[in-house]
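Peer 1: any chance you can model this:
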Amino acid sequence: MSEDKPWPDTIRAGECEQHEPLVRRVLAPNPSPYTFTGTQTWIVGAGSDVAVIDPGPTGSGMSIGDPPDANGTGHVDAILRATQGQRVAAILCTHTHRDHSPAAAPLQAATGAPIIGCAPLALTDDGPRADSAFDPDYAPDHVLADGERVAGDGWTLEAVATPGHTSNHLCFALVESGALFTGDHVMAWSTSVVSPPDGDMAAYMASLSKLYERSDRVYYPAHGPAVTKPRQLVRGMLGHRRQRERQILRELEKGAAVIPVMVGHMYKGLDPRLTGAAGRSVLAHLLDLKARGLVRAHEEQWELA
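Peer 2: The predicted structure follows:
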């Protein structure tokens, strides 16, 4: 999709849209302040078989229960319609938040395809989640290592390890076209939430730098429009995170502070529904700064070291 195409007025949940010869997209019906228009399931392949990336949510992973899509049925049915006449050869998940991986199991039951990609992860977080927490039932048949490939009729996907948003996050590079499926690691509509204890700011920054050194032509994220100038966006995201870090240090130069107060000063005009997520990202920055010996914590207060 071109970045100058109207967004999101032209898209509807459940409809299959062609983005390039080997890439189609089906939007899940789970819009929210955290998922934008919903989770995007990517279908790779134009021949006898295909791969499905991020099959999406079911049930509690939907923002409003389990609503029907534009054609009156569920998201798994929409994927099956989009792949009719082709064999689903692989179901790949970038990570295991509940808006990404739960539909892998029913899709596997319907197609017999193996679930591969990221490692399983089930954590109990101690703060508000931006994407409905983790999928405890995710059970992959095979976990892809960084650089490992899976291939089908005319397509090859290579795993690119990108921890940070979650410790198990993977991107997938489509070798034949130069596209990169970035999950929640890089999105054009919003920065990714990095929420401890599993989210790690140092790892996230390292993963951004890793992508900056690549030469991918286009990014297809799990939420929001395609990114047609990937390195420019990643450079901006690295700068944005460094700016947030400097903001935090300036806040603490005024004296010890708690996270909610810092969020109020740093995120002017923020949607109140997003304050919890902002606080988690501030915490991730603080933990990184603490590991580098720049700040310290006393109970819930933070101060310069």
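Peer 1: C-alpha only now, for contacts and for neighbours.
Peer 2: Fine.
Peer 1: just the helices in the stretch 151-300 of the chain please.
Peer 2: 201-212, 230-253, 259-266, 275-291 (DSSP state H, counting those that start in this stretch).
Peer 1: among those helices, show me which one is buried the most.
Peer 2: Ranked by mean neighbour count, the helices of the stretch 151-300 of the chain are led by helix 275-291 with a mean of 21 (mean count of other C-alpha atoms under 10 Å).
Peer 1: could you check the angle that one makes with helix 201-212?
Peer 2: For helix 275-291 against helix 201-212, the angle between stretch directions is 90 degrees (axes from the mean of the first three to the mean of the last three C-alpha atoms, to 10 degrees).
Peer 1: show me how far helix 275-291 is from its chain's centre.
Peer 2: 18 Å (C-alpha atoms, centre = their mean, to the nearest Å).
Peer 1: list the contacts of it.
Peer 2: Contacts with helix 275-291, where a contact means C-alpha atoms under 8 Å, 6 or more residues apart in numbering, come from 127-130, 193-196, 199-202, 245, 248, 259-260, 263, 267, 295-296.
Peer 1: which one of the helices of the stretch 151-300 of the chain lies nearest to T37?
Peer 2: The closest of those to T37 is helix 275-291. By C-alpha to C-alpha, the value is 17.9 Å.
Peer 1: another one to check against the first:
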Amino acid sequence: MAKIPEKPWPTGKTEQLEALVRRVLAPNPSPYTYTGTQTYLVGGNDGLAVIDPGPAEPAHLEALYEAIGDAPVLAIMCTHTHRDHSPAAAPLKEKTGAPLVGCAPLRPQGGHGEFRADEALDVDYEPDRVMEDGEAMTGPGWTLRAVATPGHVSNHLCFALEESGALFTGDHVMGWSTSVVIPPDGDMGQYMDSLEKLNGREDTVYYPAHGPQVDKPRQLIRGMIGHRRQRENQIVRILGEGPATIAEGLVPKMYKGLDPKLVKAAGMSVMAHLLDMERRGLAVRSGDTWQTI
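Peer 2: Next up is the predicted model:
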């Protein structure tokens, strides 16, 4: 993971990225969110879409209201329902009357050991319209088409701005780090398939929810695919030395010098790799201990 840059950050400021796209940074920096969640406004004074409204922080909502001004909001669109992405949708909808469209709601389905499936989810999210892969939301001079990208979570969508070639990638592809894939809803096999799906597209720039824009999308995607394959190879190599647990055997060898705040996230990603390998007949577990077949 990249180091979080020194302040000042453009928190609360409206940044013009291209003719149809502006960005507002939320005040929720952390080791998981980088400098914070980035909300995007697509369109102009005759009609906007708001992508990933972010956390329901009063300061962020005020910054969004100022950025929106008198422009009608035609849609509030969420890539997924982690709590740093969708909670502001409800107050923004109440303020503007705009419909909430995009990803499906997601409810917790249990967990694996200490990993709770609901701890990061916005369980109050209730969309007016769920977008399927390939469906579009349109406004004056803009078209946002849904691209289903499950893996980080099962309900994750990206949104393609057809007029410019931009892709809003949420947490599927971030500008500063690879995504954490958290079982049981996060699925490493789906995540890899979704990366391959984006690798086959012709998007010209990525606007992620965290970190800087990505100006060489396919180069980054190929690097991410290679990184995940390298992680799996690490697991195979370590388990080749004998059975091991995630916390004591795998994470310390795979993530040397890791920030203690990120140890749990690393364990989740290792678990996601192992579950994918288990489905593919490459690994087996006994209790908390894993070994290759």
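Peer 1: just put the helices of the stretch 151-300 of structure 1 in CSV and tack on distance to G183 of structure 1.
Peer 2: CSV is the format used below for these (distance: least, C-alpha to C-alpha, whole Å):
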stretch, distance to G183 of structure 1
helix 201-212, 13
helix 230-253, 14
helix 259-266, 26
helix 275-291, 18
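Peer 1: nearest to F36 of structure 1, out of those?
Peer 2: In terms of C-alpha to C-alpha, the element of the helices of the stretch 151-300 of structure 1 nearest to F36 of structure 1 is helix 275-291, at 14.3 Å.
Peer 1: can you say which of the helices of the stretch 151-300 of structure 1 is nearest to L80 of structure 1?
Peer 2: Across the helices of the stretch 151-300 of structure 1 (criterion: C-alpha to C-alpha), the nearest stretch is helix 230-253, sitting at 30.5 Å.
Peer 1: after superposition, how close is that closest one to structure 2?
Peer 2: With mean C-alpha distance after the TM-score superposition for structure 1, helix 230-253 of structure 1 departs from structure 2 by a mean of 0.2 Å once superposed.
Peer 1: give the aligned range of that helix in structure 2.
Peer 2: Aligned using TM-score structural alignment, helix 230-253 of structure 1 spans residues 217-240 in structure 2.
Peer 1: repeat that for stretch 159-176 of structure 1.
Peer 2: Using TM-score structural alignment, the partner range for stretch 159-176 of structure 1 is residues 146-163.
Peer 1: quick one: buried residues of the matching stretch?
Peer 2: 146-161 (16 or more other C-alpha atoms under 10 Å).
Peer 1: in strands only, show me those residues.
Peer 2: A146, V147, A148, L157, C158, F159, A160, L161 (DSSP state E).
Peer 1: V123 of structure 2 versus the first one, what's the distance?
Peer 2: Yep, that's A146 of structure 2 we're talking about. Distance of A146 of structure 2 to V123 of structure 2, given as C-alpha to C-alpha, to the nearest Å: 22 Å.
Peer 1: now the second one
Peer 2: In this view, V147 of structure 2 and V123 of structure 2 are 23 Å apart by C-alpha to C-alpha.
Peer 1: likewise for the third one?
Peer 2: Noted for A148 of structure 2: a distance of 20 Å to V123 of structure 2, by C-alpha to C-alpha.
Peer 1: and what of the fifth one?
Peer 2: Note on C158 of structure 2: its distance to V123 of structure 2, by C-alpha to C-alpha, is 20 Å.
Peer 1: residue in structure 1 matching K256 of structure 2?
Peer 2: Matched to structure 1 by TM-score structural alignment, K256 of structure 2 sits across from K268.
Peer 1: what is the neighbour count of its match?
Peer 2: Residues contacting K268 of structure 1 under the criterion other C-alpha atoms under 10 Å number 8.
Peer 1: quick one: it from T275 of structure 1, how far?
Peer 2: For K268 of structure 1, the distance to T275 of structure 1 - C-alpha to C-alpha - is 11 Å.
Peer 1: now A161 of structure 1
Peer 2: To T275 of structure 1, A161 of structure 1 is 29 Å away according to C-alpha to C-alpha.
Peer 1: cheers, nothing more for now.
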